[in-house]
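In: just coords:
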């Protein structure tokens, strides 16, 4: 079931989204060589507590994963791309770090992800991150009232195809609002003109993610961390958006 949000409710989601964007921007500035992932986790906990927000990840227990998630942010390094468990790992020069978080403020959720390169960037990693960012922009640009969900998916896929990156469809974007995951599922590959018609009031998390040389994934023994099956590096970009009569509105902008 898809719940359409009123303009006032979208504004409330925007308050949450602004906070999520602010936290990711702050973490991006401090993610330097020598920083431990656990430091980023605890910094995020402090920011969430100070804002009076609630993490959507804490105690999250889907059908995958070993028990409930007991962190407030996903931190995935290099060939890890989704659901990375914060752990005792010191970032090194050239690491590719994906940060993904979702919180609720006053009952309204926003979700976003950002990939940064720690220290000295390699050209091929810059290209990969840029591809996910461009794919996200393309997906947002296609998210107009009256278009189809397949238009969004096809726009994301077109960028991946142009860069030559394969696309996995097991994990993608999703609806959200009062909870972190709502209908519909938003694949990162699709056919234009197909699927659900987009309507004003729909709120979606669009999240293109690519691995450099594979569309296959594997899970770590922790049951959470998802990696590229061939060990190639990965990147992930995500925004929460709202479909409005005036066009798509990004709710999780980052500075």
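Out: Perfect, I can see it now. This structure is a prediction, so every number in the text was calculated from the model and none was measured.
In: contacts and neighbour counts: CA atoms only from here.
Out: OK.
In: quick one: contacts for the nearest residue to residue 206 once chain neighbours are set aside?
Out: Counting by Cα to Cα, 6 or more residues apart in numbering, residue 206 lies nearest to residue 173, which is 4.6 Å off, once chain neighbours are set aside. Residues near residue 173 by Cα atoms under 8 Å, 6 or more residues apart in numbering: 185-188, 204-208.
In: highest neighbour count among those residues?
Out: residue 208 (34 neighbours; other Cα atoms under 10 Å).
In: right, and residue 177 touches residue 105 too?
Out: No. In this structure, residue 177 is not within contact of residue 105 by Cα atoms under 8 Å, at 10.8 Å.
In: tell me where the stretch 101-250 of the chain has helices.
Out: Using DSSP state H, counting those that start in this stretch, the helices of the stretch 101-250 of the chain run over residues 123-141, 149-163.
In: what angle do the first one and helix 149-163 make?
Out: Between helix 123-141 and helix 149-163, the angle formed by their directions is 160 degrees, by axes from the mean of the first three to the mean of the last three Cα atoms, to 10 degrees.
In: how about helix 123-141, which residues are buried there?
Out: Within helix 123-141, the residues that qualify as buried are 125, 128-140, counting by 16 or more other Cα atoms under 10 Å.
In: what's it packed up against?
Out: strand 108-117, helix 149-163, strand 203-206, strand 209-211, strand 234-236 (3 or more Cα pairs under 8 Å, 6 or more residues apart in numbering; DSSP states H and E).
In: returning to that earlier point: ok, the residue nearest to residue 206 to residue 131 distance?
Out: Counting by Cα to Cα, to the nearest Å, the gap from residue 173 to residue 131 is 16 Å.
In: ok, second structure coming up, stack it against the first:
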């Protein structure tokens, strides 16, 4: 997709308020799933919990039936060396695994989209560090967004934070380049793309009414990926483990507002010295 402004959807404040409702459904569902992850539970059981949570809130799962082949579940559940788009099923989580859970919900035609990576019990230090770096990179990306800035200001901030962090084994983290964040609104995926790497000052302007899903996908080694035979699950070529965090956010005249964070992102943004623009 090109860097032009064509196709970029600008929402009214009222439409953003509906996206906040969808974002809260996603945020509460992910909170419930984090609490539900344990050794012995299956990814399919997590999916059932998610679908019940979304539908009980009067929302519709964004993912179910999406694209071709139609995605068969309400969450993506990607374990260990699976980066994104894992299909939930009979896989049993074990002590020491990590699982990326990606969740989307629709309220009155407007979408929310977020993801988190959860440790199953105790995990090795290098994996814990991978999760920390990836989540921090997400927040640094959001914190770099300003009205009048450009999309790749976010990209540059994500990459800069990842590159600044020491690797536990002396190597370097892999930043996925084929899979990126995106615009979001009346569709789950819209222009513009939001890469997790690159030089600042490029791409469409960051303006009021633009909503973006920022989602760093980081590995412990190579960033090369492969598509598994199910035509959805994306895994690492070298088998290195991966983490994935995502939030949907927008900018108001007051600052950033993270629509899928239960507190609107206020705590994390304040820690980074960034104005909070929610209400």
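Out: Everything's here; your move. Quantities reported herein were computed from a predicted structural model and do not represent experimental measurements.
In: just the TM-score for the two chains, thanks.
Out: Once superposed, the chains reach a TM-score of 0.96 (TM-score structural alignment, normalised by the length of structure 1), with 251 aligned residues with a Cα RMSD of 1.1 Å.
In: same list, the contacts of residue 173 of structure 1, but as JSON lines with distance to residue 9 of structure 1 please.
Out: Output for these, formatted as JSON lines (distance: Cα to Cα, whole Å):
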{"residue": "185", "distance to residue 9 of structure 1": "21"}
{"residue": "186", "distance to residue 9 of structure 1": "22"}
{"residue": "187", "distance to residue 9 of structure 1": "25"}
{"residue": "188", "distance to residue 9 of structure 1": "27"}
{"residue": "204", "distance to residue 9 of structure 1": "14"}
{"residue": "205", "distance to residue 9 of structure 1": "16"}
{"residue": "206", "distance to residue 9 of structure 1": "19"}
{"residue": "207", "distance to residue 9 of structure 1": "22"}
{"residue": "208", "distance to residue 9 of structure 1": "25"}
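In: ok, so of those, who is nearest residue 11 of structure 1?
Out: Closest approach between the contacts of residue 173 of structure 1 and residue 11 of structure 1, by Cα to Cα: residue 204, at 14.2 Å.
In: contacts only, for the nearest residue to that closest one once chain neighbours are set aside.
Out: Nearest non-adjacent residue to residue 204 of structure 1, counting by Cα to Cα, 6+ apart: residue 175, 4.3 Å away. If a contact means Cα under 8 Å, 6+ apart, then residue 175 of structure 1 has 2, 181-186, 202-205 as its contacts.
In: likewise residue 94 of structure 1?
Out: Shown in contact with residue 94 of structure 1 (Cα under 8 Å, 6+ apart): 117-122.
In: got a PyMOL select line for the buried ones in these?
Out: Applying 16+ other Cα under 10 Å to the contacts of residue 94 of structure 1 leaves a buried subset, and the PyMOL line that selects it is:
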select buried, resi 117+118+119
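In: counting contacts, what elements does the longest helix anywhere in structure 1 pack onto?
Out: Scanning structure 1 for the helix with the most residues, using DSSP state H, yields helix 7-30. Identification of packing neighbours for helix 7-30 of structure 1 by 3+ Cα pairs under 8 Å, 6+ apart yields helix 37-51, strand 96-105, strand 108-117.
In: any chance of those in CSV, plus distance to residue 164 of structure 1?
Out: What follows is these, written out as CSV (distance: least, Cα to Cα, whole Å):
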stretch, distance to residue 164 of structure 1
helix 37-51, 31
strand 96-105, 19
strand 108-117, 19
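In: pick the most buried one from the ones you listed.
Out: strand 108-117 (a mean of 27; mean count of other Cα atoms under 10 Å).
In: and the counterpart of residue 149 of structure 1 in structure 2, how close does it get to residue 134 of structure 2?
Out: When structure 2 is aligned by TM-score structural alignment, the residue opposite residue 149 of structure 1 is residue 151. Distance, residue 151 of structure 2 to residue 134 of structure 2, using Cα to Cα: 19 Å.
In: what's the answer for residue 108 of structure 2, then?
Out: From residue 108 of structure 2 to residue 134 of structure 2 the distance is 32 Å (Cα to Cα).
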